[in-house]
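A.B. asks: Dropping the sequence and predicted coords here.
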Amino acid sequence: MLSVDLNKYRGLIFDLDGTLLDSMPHHVRAWIQTAREHGFEIDPKLIYAWGGISSQDVVRRFIDMGYPAGDVDLFVKRKVELYREHINEVKLFAPIEKILKDAHDRGQLIAIASGTQRVNGEDTLRLHHLEKYVDALVCADDVTHHKPHPESFLTAASKLGLSNEDCLIFEDGKLGIEAALAGGFDCVEVQEGEMIKFYKSK
């Protein structure tokens, strides 16, 4: 397992889906079902590759590919409904949960910066009893530019009252890692709940 000195950072910022939360299979299932209801099939690999971008941008990409997705907001609304039907089944990645809680107990500040809708983010914190550990929550609703733009991470750091140099990002997605580095943050890549690679900001 990758070893990183977490104590050198005043704040830790976590992506949610696929990083802290083992939720991507549930999101993919909801996207596939919504697409089928609209009369087309999608490759699940696309959803994993696009991890971190907003749901609206996912649908716009479907439309650009020629799929009959229809109204963007209605498509997203239906996808969110389907995901939320199973939100109680989604589990945390235990090793990343431990990193988050241990950091909080050491006095470090904690933020979540996610491309999910705020209602999902808030419910996730509530369902997993994480509210007391998280000092700031930034979701798709809170920013104009989504990953790979660094706005979500910069906003999270600002909410913590910290600079980018004071924070370490935890991310599973390629676009999220690009966003972290673009914002001048150090970043740890996480896969299946394990830290696998450290990226130093330039």
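C.D. replies: In hand now; what should we look at? Just so we're clear, the structure is a prediction, and the values are computed from it rather than from any experiment.

A.B. asks: use CA for all of it now, contacts and neighbours both
C.D. replies: Fine.

A.B. asks: which residues in this protein form strands?
C.D. replies: If DSSP state E is used as the criterion, the strands of the chain fall at 11-14, 21-22, 91-92, 109-113, 136-138, 167-171, 186-191, 194-199.

A.B. asks: and the first one, what does it pack onto?
C.D. replies: Under the contact criterion of 3 or more Cα pairs under 8 Å, 6 or more residues apart in numbering; DSSP states H and E, strand 11-14 touches strand 109-113, helix 151-160, strand 167-171.

A.B. asks: tell me which residues of the first one are tucked away?
C.D. replies: I take that to be strand 109-113. Under the neighbour-count criterion of 16 or more other Cα atoms under 10 Å, strand 109-113 has 109-113 buried.

A.B. asks: Ok, the longest one next?
C.D. replies: Buried residues in helix 151-160, counted by 16+ other Cα under 10 Å: 151-157, 160.

A.B. asks: burial of residue 106, as a residue count?
C.D. replies: For residue 106, the neighbour count with other Cα atoms under 10 Å is 10.

A.B. asks: That one and residue 13, how far apart?
C.D. replies: 15 Å (Cα to Cα, to the nearest Å).

A.B. asks: likewise residue 40?
C.D. replies: Going from residue 40 to residue 13 by Cα to Cα gives 36 Å.

A.B. asks: Looking only at neighbour counts, state which of these two leads.
C.D. replies: Using other Cα under 10 Å as the criterion, residue 40 and residue 13 rank with residue 13 on top: 28 against 14.

A.B. asks: before we move on, back to that, dump the helices and strands packed on strand 11-14 into TSV; add distance to residue 186 as well.
C.D. replies: Below are those laid out as TSV (distance: least, Cα to Cα, whole Å):
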stretch	distance to residue 186
strand 109-113	15
helix 151-160	11
strand 167-171	5
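
A.B. asks: Second structure follows, compare the two:
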Amino acid sequence: MIKAFIFDMDGVIIDSEPLHFELNRRVMRDFGLELPDETFHPYVGITNEQMWAELIDRYRLNTTVAELQEKESLLKPEVFRDLQPIKGIRELLANLKRDGIAIGLASSSVREFIEMVLEKLEIRGYFQAIVSGEEVERSKPEPEIFLRAAKLLNVKPADCVVLEDAMHGVIAAKRAGMKCIAFQNPNSGRQDLSRADKIVHTLENLDYRLFGPCYPKRG
């Protein structure tokens, strides 16, 4: 039975992971480091705060997480100036709304960036609940962000389906007791999505009914 559908954002709603990799490279370049995209693949799906903390330790950088986040914020408007939705997203949202399925979003990105993306794509109105990475204590792969989204939607975890593109997100969804569809986005780096209930290579004509009948949420 499906009562709610919860989206990740980066790599699912927008094909943003290559842009995040570019942004990360430019920040690290200020410290004399030229790093390939593969350096950042393991951090897909977790919060930037956690990623920067680990990179500071790994490369022994003489800086702080706050300073790296500030550099990131200054570069982000230029790097993310031309955002486009992934093919199939608009149709999927419209179909979920038509079927009366509650729609949520659980992203490790910060709330300001999430709101900017949804407003820019003119899809903000579809989402009845949004949880950002800064609003939970434990980021993906811990299940807290998805459990919080389900609570806001007033739907049991077992009645939720999650759409993810990253290993950390898939693990979080399964730990939350939810069904998970994994989108094998080639731009999200090498991700082990084997724990997902279903792996797809396109979001066009996505059949979310494969986990059972849709049951419109009441009230």
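C.D. replies: It's in. None of these values were measured; they are calculated from a predicted model.

A.B. asks: what TM-score comes out when they're superposed?
C.D. replies: Here the TM-score for the pair of chains, by TM-score structural alignment, normalised by the length of the first structure, is 0.88; 192 aligned residues with a Cα RMSD of 2.0 Å.

A.B. asks: Can you tell me which of the buried residues of helix 151-160 of the first structure is closest to residue 34 of the first structure?
C.D. replies: Residue 34 of the first structure lies nearest to residue 152 out of these, by Cα to Cα, at 26.6 Å.

A.B. asks: show me the contacts for the residue of the first structure most remote from its centre.
C.D. replies: With Cα atoms, centre = their mean as the measure, the first structure has its most outlying C-alpha, relative to the mean C-alpha position, at residue 39: 28.1 Å. Under the criterion of Cα atoms under 8 Å, 6 or more residues apart in numbering, the neighbours of residue 39 of the first structure are residue 68.

A.B. asks: So it versus residue 117 of the first structure, what's the distance?
C.D. replies: Residue 39 of the first structure sits 25 Å away from residue 117 of the first structure when distances are taken as Cα to Cα.

A.B. asks: and the strands of the first structure as TSV, adding distance to residue 46 of the first structure?
C.D. replies: Listed next are these as TSV, based on distance: least, Cα to Cα, whole Å:
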stretch	distance to residue 46 of the first structure
strand 11-14	22
strand 21-22	17
strand 91-92	22
strand 109-113	21
strand 136-138	24
strand 167-171	18
strand 186-191	17
strand 194-199	22
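
A.B. asks: quick one: residue 199 of the second structure is in a strand?
C.D. replies: Yes. Under the criterion used here (DSSP: H, G, I helix; E, B strand; the rest coil), residue 199 of the second structure sits inside a strand.

A.B. asks: From what I see, residue 25 of the second structure and residue 34 are in contact.
C.D. replies: Yes. In this structure, residue 25 of the second structure is within contact of residue 34 by Cα atoms under 8 Å, at 6.8 Å.

A.B. asks: So which of these two has more stuff around it?
C.D. replies: More crowded of residue 25 of the second structure and residue 34, by other Cα under 10 Å: residue 25, with 18 against 12.

A.B. asks: Tell me the spatial nearest neighbour of residue 82 of the first structure, not counting adjacent residues.
C.D. replies: Excluding its sequence neighbours, the residue lying closest to residue 82 of the first structure (Cα to Cα, 6 or more residues apart in numbering) is residue 30, at 5.4 Å.

A.B. asks: For the aligned residue in the second structure for the one you found, which residues are in contact?
C.D. replies: When the two structures are superposed using TM-score structural alignment, residue 30 of the first structure falls opposite residue 23 in the second structure. By Cα under 8 Å, 6+ apart, the residues touching residue 23 of the second structure are 72, 75-76, 79.

A.B. asks: try it again with 10 Å
C.D. replies: For residue 23 of the second structure, the contacting residues are 17, 29, 71-73, 75-76, 78-80, by Cα atoms under 10 Å, 6 or more residues apart in numbering.

A.B. asks: Now render those residues as a markdown table, adding neighbour count and distance to residue 62 of the second structure.
C.D. replies: Written out in a markdown table, the entries for those read as follows (neighbours: other Cα atoms under 10 Å; distance: Cα to Cα, whole Å):
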| residue | neighbour count | distance to residue 62 of the second structure |
| --- | --- | --- |
| 17 | 22 | 26 |
| 29 | 12 | 14 |
| 71 | 16 | 14 |
| 72 | 19 | 16 |
| 73 | 13 | 19 |
| 75 | 15 | 20 |
| 76 | 16 | 22 |
| 78 | 10 | 26 |
| 79 | 16 | 25 |
| 80 | 14 | 27 |
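
A.B. asks: circling back to that earlier point, tell me which two of the buried residues of helix 151-160 of the first structure sit farthest apart.
C.D. replies: Between all members of the buried residues of helix 151-160 of the first structure, the longest pairwise span (Cα to Cα) is found for 151 and 160 and amounts to 14.2 Å.

A.B. asks: on that earlier part again, out of the buried residues of strand 109-113 of the first structure, who's nearest residue 71 of the first structure?
C.D. replies: residue 113 (26.7 Å).

A.B. asks: what's the spacing between the closest one and residue 157 of the first structure?
C.D. replies: When Cα to Cα is applied, the distance between residue 113 of the first structure and residue 157 of the first structure equals 9 Å.
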